[in-house]
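Colleague: Here you go, sequence then predicted model.
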Amino acid sequence: MTHDDLTTINDIIKSTRFATVTTRTSNGDLVSRPLAVLSHEFDGTVWFFTQDPSPKTADISFDEHVNVTYIDGQNTVSLAGTATVSRDQARIDEFWNPFAESWFEGGREDPSVALLQVAATSIEYWDIDKPAIARAFEIVKGLITRSAPDVGENRTIQL
């Protein structure tokens, strides 16, 4: 992963308030849930507050493979990785915020407070760098010339 890739990924993640985390249930269904983004520099791992036990943590105990998607309006980061549930109090204290407080009746000492830690194994991102009118022109041009429209950058990175 290049420095430019990391900068783009961080910019997209930081511009979102929620990510969608997709898990697999024990019967094989995929379930997606919105989780609040915890602000920090992406370093290959992302974190979310979660309640444990919960259906989400039960899914992860069955299959640790997850997908996390961030969308900031036009740009997207899709992160595949493995999830674990952490009760590391130092990390909980590091990420604790008033929004988290509203989800846990007993505050940060609530026995159900946990963190969902996702270690990325691959990332795909779409960085749309053109205004809507330019994107529309590129799409029409692509239809006419039978070539892919140039609306921004799409990269896949294996970690």
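Modeller: That came in fine, so what should we check first? Numbers count the residues shown, from 1 in each chain.

Colleague: C-alpha from now on. contacts and neighbour counts both.
Modeller: Noted.

Colleague: what's the straight distance from one end of stretch 44-62 to the other?
Modeller: The straight-line separation of the ends of stretch 44-62 (Cα to Cα, to the nearest Å) is 23 Å.

Colleague: what do you get for stretch 13-27?
Modeller: End-to-end distance (Cα to Cα), stretch 13-27: 31 Å.

Colleague: cool, stretch 145-154 as well?
Modeller: Where stretch 145-154 begins and where it ends lie 20 Å apart, using Cα to Cα.

Colleague: Could you do stretch 59-77 as well?
Modeller: Distance between the two ends of stretch 59-77: 22 Å, counting by Cα to Cα.

Colleague: Buried by neighbour count: which residues of it qualify?
Modeller: 59-61, 63-72, 75-77 (16 or more other Cα atoms under 10 Å).

Colleague: Okay, one more to line up with it:
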Amino acid sequence: MSIENLQNKEAIEKLKEMINPIDIGMLCTHTTGSKHVHAVPMSTQEVDEDGNIWFLFSSESDTHRNLLLDKSICLLYSDPGNFQFLSIHANTEILRDQERINQYWNKMVQSWFDKEKEDPGILLLKVVPAEAHYWDTKSNKLVTFFKMIASGITGEEMDTARSGELKI
């Protein structure tokens, strides 16, 4: 496996490239009175030009209660079918911006909430990555598959994967 660390714009582009097709990330918050994290699937609304990741969520959720006590999170994306994995440690900001909520709101999003988009309990979560690590393949799935088969047959190690830090 080769290492490919990326910085600034390249790191943000890699973040977008990996997150956009996956969409659903597992957002892990810290809980009080337990050593375990609270993990929930969240639909990504946007990765902005600065590399911030945006979500809509409810003020009535366990996630919100946890974030009021500790704003640091871990966000995990996984696409095993394409051998793509992403781990992000981040800080968060909780916001209420009706214009941005309107921008993200659609029928699919509405199905997750019992309320309308104007409800003050609909919040934005801005995830600001502090550090990120990714794992993926160097080529498309088919080429990677054949390289893995060839490696298994010949015993020769083929460099089919890469990983690296994303410094945003």
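Modeller: Right, received. Where do you want to start? Just so it is clear, the model here is predicted, and its values are computed rather than measured.

Colleague: In the first structure, where's the longest helix?
Modeller: Selection of the longest helix in the first structure by residue count, based on DSSP state H, yields helix 132-145.

Colleague: rewinding a little: out of the buried residues of stretch 59-77 of the first structure, who's nearest residue 9 of the first structure?
Modeller: residue 77 (6.7 Å; Cα to Cα).

Colleague: and that closest one, what is it in contact with?
Modeller: Contacts for residue 77 of the first structure (Cα atoms under 8 Å, 6 or more residues apart in numbering) come out as 9, 12, 13, 69, 70, 71, 123, 124, 125, 126.

Colleague: swap in residue 39 of the first structure?
Modeller: 14, 95.

Colleague: Wait, a helix at it?
Modeller: No. Using DSSP: H, G, I helix; E, B strand; the rest coil, the secondary structure at residue 39 of the first structure is coil, not a helix.

Colleague: And the strands in the first structure?
Modeller: Applying DSSP state E to the first structure gives strands spanning 18-24, 30-36, 45-51, 65-71, 76-86, 113-128, 152-158.

Colleague: Figure out which of the ones you listed is closest to residue 2 of the first structure.
Modeller: With Cα to Cα, the closest approach to residue 2 of the first structure among those belongs to strand 152-158: 9.5 Å.

Colleague: Give me the mean deviation of the closest one from the second structure.
Modeller: Mean deviation of strand 152-158 of the first structure relative to the second structure after superposition (mean Cα distance after the TM-score superposition for the first structure): 1.8 Å.

Colleague: got the angle for that strand vs helix 132-145?
Modeller: Orientation of strand 152-158 of the first structure against helix 132-145 (axes from the mean of the first three to the mean of the last three Cα atoms, to 10 degrees) gives an angle of 80 degrees.
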